[in-house]
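>>> Compute the structure for the input listed below.
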Amino acid sequence: FQEMHDGKYPDGAKVLRAKADLASANMQMRDPLMYRIKHAQHHRTGNKWCIYPMYDFAHGQSDSIENITHSVCTLEFIPHRELYNWFIEKLEIFPSQQYEFARLNITYMVMSKRKMLLLVNENMVSGWDDPRMPTISGLRRRGYTAASIREFCDRIGVAKRENLIDYSLLEFCIREELNKTAWRRMAVLDPVKVVITNYPEGQQETLHGENNPEAEGGDGGRDLPFSREIYIEREDFMEQAPKKFFRLGPGLMVRLKNAYIIKCEDFVKDEAGQVTEINCSYIPESKSGHDTSGINVKGTIHWVSILHAKTAEVRLYDRLFTEEDMNTVESDFENYINPNSLTTVTAFIEPDLAQAETGQNFQFIRKGYFTVDQDSTDENLIFNRTVTLKDAWAKEVKKS
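From the prediction side, this is the model:
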């Protein structure tokens, strides 16, 4: 052993074994390895050592040094427990106890550090803190809070058998929390211009919007500038609207959130046939909170004033993989990367969002929950989608 220590032998030439029980039914107990030779530079000790302890030999000693009472492992370490206890007994050290539980597996995710390392090294993700990664830093950057992760852990518990947890449960936990805590703001991700033709040119007014209707008293509020020209979502207008379409279309009326009821009078198309401008009239007596018009409409849509809107980069994150159970994929798992796991758009946001701080969570009304990314600056605002308002993925899977 001293000669091994002194570097006399090459890698693999000699090992140090414990004299245990070669007749044991547990293969781990058949004179297990304790030390091996490895001539490699260590990240802390450099080239001082060329012998290194095997995991099973070091495991119990490390736990004992730190007075670990319960050493918790995954199920594959059940056969190792006998050897773990044997080394502790023979060395007469602090008697830590090994317990096993099932590894956490989540649909559409890889939880293996080896596979995650490959994702990072092959630049399939931006890094360990990529918001699509199941790491603490990745989840934090995505907008997940500590409370939502703890709630998720409480719900799934600790099991003694392998299982596969639905990713939708993780999304449910963050939705439940952010619904109660996230401030509401308006952002238009796919804009089309609306001109309110009977609203005086050059006129502006300040409306009021509450921060969170789920909180007592609305959790305060903010000012909403309003003007003659606004952006709405392109999907909120249909040239030939079906019967139960309660948004904008020729002759249809809809309420602008925290503002007025408007009616579509006509629209303009470009040469490609795409709608570029919608002309509407508004009902002055229909102002939110002071509505005396007597008109009831079934639909309410969000908007931003073109004159006051800020721009922002919005990153729409979704599941990283297309395969539900990635444990069944042993190789070439990069072929299962979801091509739509990240979509980036330029959005128009209400001006109050320009004051948002890194890590702050918001609900973009009717679009989902978003958080301010760590790379966001005053000149280039960046928002990451944490989760949609509803589980849209399940519907897409069902369709396919």
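>>> going forward, measure contacts and count neighbours with C-alpha atoms only.
Noted.
>>> Met34 is in contact with Phe57, correct?
Yes: using CA atoms under 8 Å, Phe57 is in contact with Met34, at 5.5 Å.
>>> my guess is Leu169 is in a helix, correct?
Yes: counting by DSSP: H, G, I helix; E, B strand; the rest coil, Leu169 is found in a helix.
>>> ok, the residue lying closest to it once chain neighbours are set aside - how many residues close by?
Nearest non-adjacent residue to Leu169, counting by CA to CA, 6 or more residues apart in numbering: Phe152, 7.2 Å away. Taking other CA atoms under 10 Å as the neighbour definition, Phe152 ends up with a count of 17.
>>> which helices and strands does the helix or strand hosting Phe152 pack with?
Assignment of secondary structure by DSSP states H and E places Phe152 within helix 146-156. Using 3 or more CA pairs under 8 Å, 6 or more residues apart in numbering; DSSP states H and E, the elements in contact with helix 146-156 are helix 167-181.
>>> which stretches of the stretch 251-400 of the chain form helices?
Under the criterion DSSP state H, counting those that start in this stretch, the stretch 251-400 of the chain carries helices at the ranges 392-399.
>>> Run through the strands of it in chain order.
Listed in chain order, the strands found in the stretch 251-400 of the chain under DSSP state E, counting those that start in this stretch are 253-256, 261-269, 275-282, 300-301, 304-305, 310-317, 342-349, 361-364, 368-372, 382-387.
>>> For the comparison step, fold the sequence that follows:
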Amino acid sequence: MYKYNNFYQKNFIFKIIENDIKSKKYNLIYTRFPPEPNGYLHIGHIKSICLNFSIAKFYNGKFFLRIDDTNPSTENIKYIKSIKKDLRWLGFQWDEEIKYTSNYFNIMYEYAIELIKKNLAYVDELNTDDIRNYRGTLIIPGKNSPYRDRSIKENLNLFEKMRLGKFNEGNFCLRAKIDMRSKIILMRDPVLYRIKYKKHHQTNNKWCIYPTYDFSHCISDAIEGITHSLCTLEFQDNRILYNWILNNINIKNHPQQYEFSKLNIEYGITSKRNINILIKNKIVSGWDDPRLLTISGLRRKGYTASSLKNFCYRIGVTKQNNVIEISSLESCIKLELNKLAPRAMAILRPLKIVIDNLPLGKKIKLLIPNHPNNKNMGYKNIYFTKEIYIDILDFSEVEKKNYKRLILGSKVKLRYSFIIKAKKIIKDINNNIICIHCIYYKNTLGIKIDKKKQEVKGIIHWISFFDAQPAIFYLYNNLFLKKNINKFDNILQFVNKKSLLICHGFIEKNLLKNDKNQYFQFEREGYFYFDKKYSSKNNIIFNRILSLRKNK
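The predicted structure is shown next:
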């Protein structure tokens, strides 16, 4: 269980709740997480879940999971399953049975009738475009619909016909009668009900009219006894409508809505609409693509539940919109894996090295630690043999400024092994390097290296031919080229074409003998996660969580 004290002391919502408790406004605190089942959850949802869950637990209250299922056109049962899976994976358990907004459709229908009887709602025949045009702009006030002044009796009759399926989809809707000249556009007679001839995953074909988010959300909160309805800042204007609806229907509870800043992270998006655009254009492979900030994508990339929660608790809750640096997220997983991930050597872009002065078939056994700073992780054997692999990026034919790797005619130290010197390059007819012939220095095993005295350029990683097992490495980089991609309408023009690089190389052959371990730090390359779900016996896949190299 997480300790929430520090998180709360910096949280303005905490102070509001403290005052409510001191004034005895509430005896129990009830919160909820109400996702729409039209996509997968993302990192912004984790922030909301952390806030709502921790508030309830801190005050010994209740935390509900409510599926906001009011639009069967975009909803799918698979999203509901993914929502429940993500919450459980994160370690959050909701109180009572999972709730659905559709559970309250009968009650909401009656409240709609109540508003019609109070002459606070009317059935409109304007189409979607006309409603938008009549609504006006921030500068131009709206104008009344020609159907706004229908009698209560006529509105009741038309609304009943809407429910019975007498009209075509899009031809009629129910709107609140508020103020078409309001400075807040949302209050210019918002739509409360619309016709949709879609089978609903919970109610089947019982209904053909469905409440809008604004109408259903506040009523669901009130029915469930939610004390503090927490949402992000883009719903600030919705609070006025939220209160208007509750104040004009006969309902006991009146929850209070409070807004906090949305979670925006550099180079990433969380908009479901934009994610669908990326999927449709085959920029990403699906909702669980590791380049996305969805929970399933982050999980597949290798992020742990604890690292994601720690990130959300670290950034806190404020009313100020900003863009969080991606390094803040990465530092949370790095902090965990630096202690927990065993070290290993992997070659992502293999280049063969032949050791000329080592006899064919001879193997020199080397005992190396699984973690340089944690002896409890134990040791393992690797073998130095005549043929080994290094990374092709660790070799250059010519001298380069500040290049501290293998150069023709120069020496490098092999990690945990000997110093070698490059003597000869073998190329094919296309001038591609096939292998490098080197010699090794027998008396350099285990000695402290003085780079100047021994003319050693640096230390590089390697794998012997004997130890090598083929593997595929997915190197994930920022999906977009712009830090704050949310400022742009056409996100496709800023997609990073190098957001995914695939390498075919080698890992140590006994690396996966412990089935429980899926996290590794590959020397000089980065932290990687064994993608067990998408791997097979002949295709072992590792996803890079974050790199250790700079300017790579």
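>>> Let me see the TM-score of these two.
Taking TM-score structural alignment, normalised by the length of the first structure as the basis, the two superposed chains have a TM-score of 0.88; 389 aligned residues with a CA RMSD of 2.6 Å.
>>> circling back to that earlier point, any idea how far the aligned partner of the residue nearest to Leu169 of the first structure in the second structure lies from Ser331 of the second structure?
Counting by TM-score structural alignment, Phe152 of the first structure lines up with Phe311 in the second structure. Here Phe311 of the second structure is placed at a distance of 9 Å from Ser331 of the second structure (CA to CA, to the nearest Å).
>>> contacting residues for His228 of the second structure?
Ile29, Tyr30, Thr31, Pro255, Gln256, Gln257, Tyr258 (CA atoms under 8 Å, 6 or more residues apart in numbering).
>>> close enough to count as contact, the third one and Asn52?
Yes: under the contact definition of CA under 8 Å, Thr31 of the second structure touches Asn52, with a separation of 5.6 Å.
>>> Can you check which residues contact both of those two?
With contacts taken as CA under 8 Å, 6+ apart, Thr31 of the second structure and Asn52 have Phe63, Leu230 as neighbours in common.
>>> With neighbour numbers in mind, choose between these two.
Neighbours per residue, other CA under 10 Å: of Thr31 of the second structure and Asn52, the larger number sits with Thr31, 27 against 22.
>>> Pull up the aligned stretch in the first structure for the host helix or strand of the more buried one.
Taking DSSP H and E as the definition, Thr31 of the second structure sits inside strand 30-33. Aligned by TM-score structural alignment, strand 30-33 of the second structure corresponds to no residues of the first structure.
>>> same check, this time on stretch 265-274 of the second structure
The counterpart of stretch 265-274 of the second structure in the first structure, counting by TM-score structural alignment, spans residues 106-115.
>>> what distance separates the start and the end of the matching stretch?
End to end - CA to CA - stretch 106-115 of the first structure spans 14 Å.
>>> And it, what's buried?
Within stretch 106-115 of the first structure, the residues that count as buried by 16 or more other CA atoms under 10 Å are Ile106, Thr107, Tyr108, Met109, Val110, Met111.
>>> looking at this, the last one is in a strand?
What that stands for is Met111 of the first structure. No: Met111 of the first structure: not assigned to a strand; according to three-state DSSP it is coil.
>>> for it, what are its contacts?
Neighbours of Met111 of the first structure in contact, by CA under 8 Å, 6+ apart: Leu104, Asn105, Pro134.
>>> mind checking what Lys8 of the first structure lines up with in the second structure?
Using TM-score structural alignment, Lys8 of the first structure sits opposite Lys166 in the second structure.
>>> ok, the match of Phe152 of the first structure touching Ser328?
Yes: at 7.3 Å, Phe311 of the second structure and Ser328 qualify as touching, with contact defined as CA under 8 Å.
>>> Can you report how many residues neighbour the closest residue to Ser535 of the second structure other than its chain neighbours?
Of all residues beyond its chain neighbours, the one nearest Ser535 of the second structure is Ile541 (5.4 Å), with distances taken as CA to CA, 6+ apart. Under the neighbour criterion other CA under 10 Å, Ile541 of the second structure is assigned a count of 23.
>>> next one: the one 4 residues further on
When counting by other CA under 10 Å, one arrives at 25 neighbours for Ile545 of the second structure.
>>> and it, what pairs with it in the first structure?
Using TM-score structural alignment to pair residues, one finds that Ile545 of the second structure aligns to Thr386 in the first structure.
>>> Could you say which one of the strands of the stretch 251-400 of the first structure comes nearest to Asp219 of the first structure?
Proximity to Asp219 of the first structure, assessed across those by CA to CA, is greatest for strand 361-364 (13.0 Å).
>>> what about the closest one, distance to the chain center?
On the basis of CA atoms, centre = their mean, to the nearest Å, the separation between the geometric centre of strand 361-364 of the first structure and that of its chain is 14 Å.
>>> How about stretch 284-291 of the second structure?
Mean C-alpha position of stretch 284-291 of the second structure versus that of the full chain (CA atoms, centre = their mean) differs by 10 Å.
>>> my guess is Tyr416 of the second structure contacts Asn370, does it?
No: if you go by CA under 8 Å, Tyr416 of the second structure and Asn370 don't touch, sitting 11.8 Å apart.
>>> higher neighbour count, Phe57 and Met34 of the first structure?
A side-by-side neighbour count of Phe57 of the first structure and Met34, using other CA under 10 Å, places Phe57 first with 19 against 16.
>>> corresponding residue for the more buried one in the second structure?
Under the pairing rule here (TM-score structural alignment), the equivalent of Phe57 of the first structure within the second structure is Phe215.
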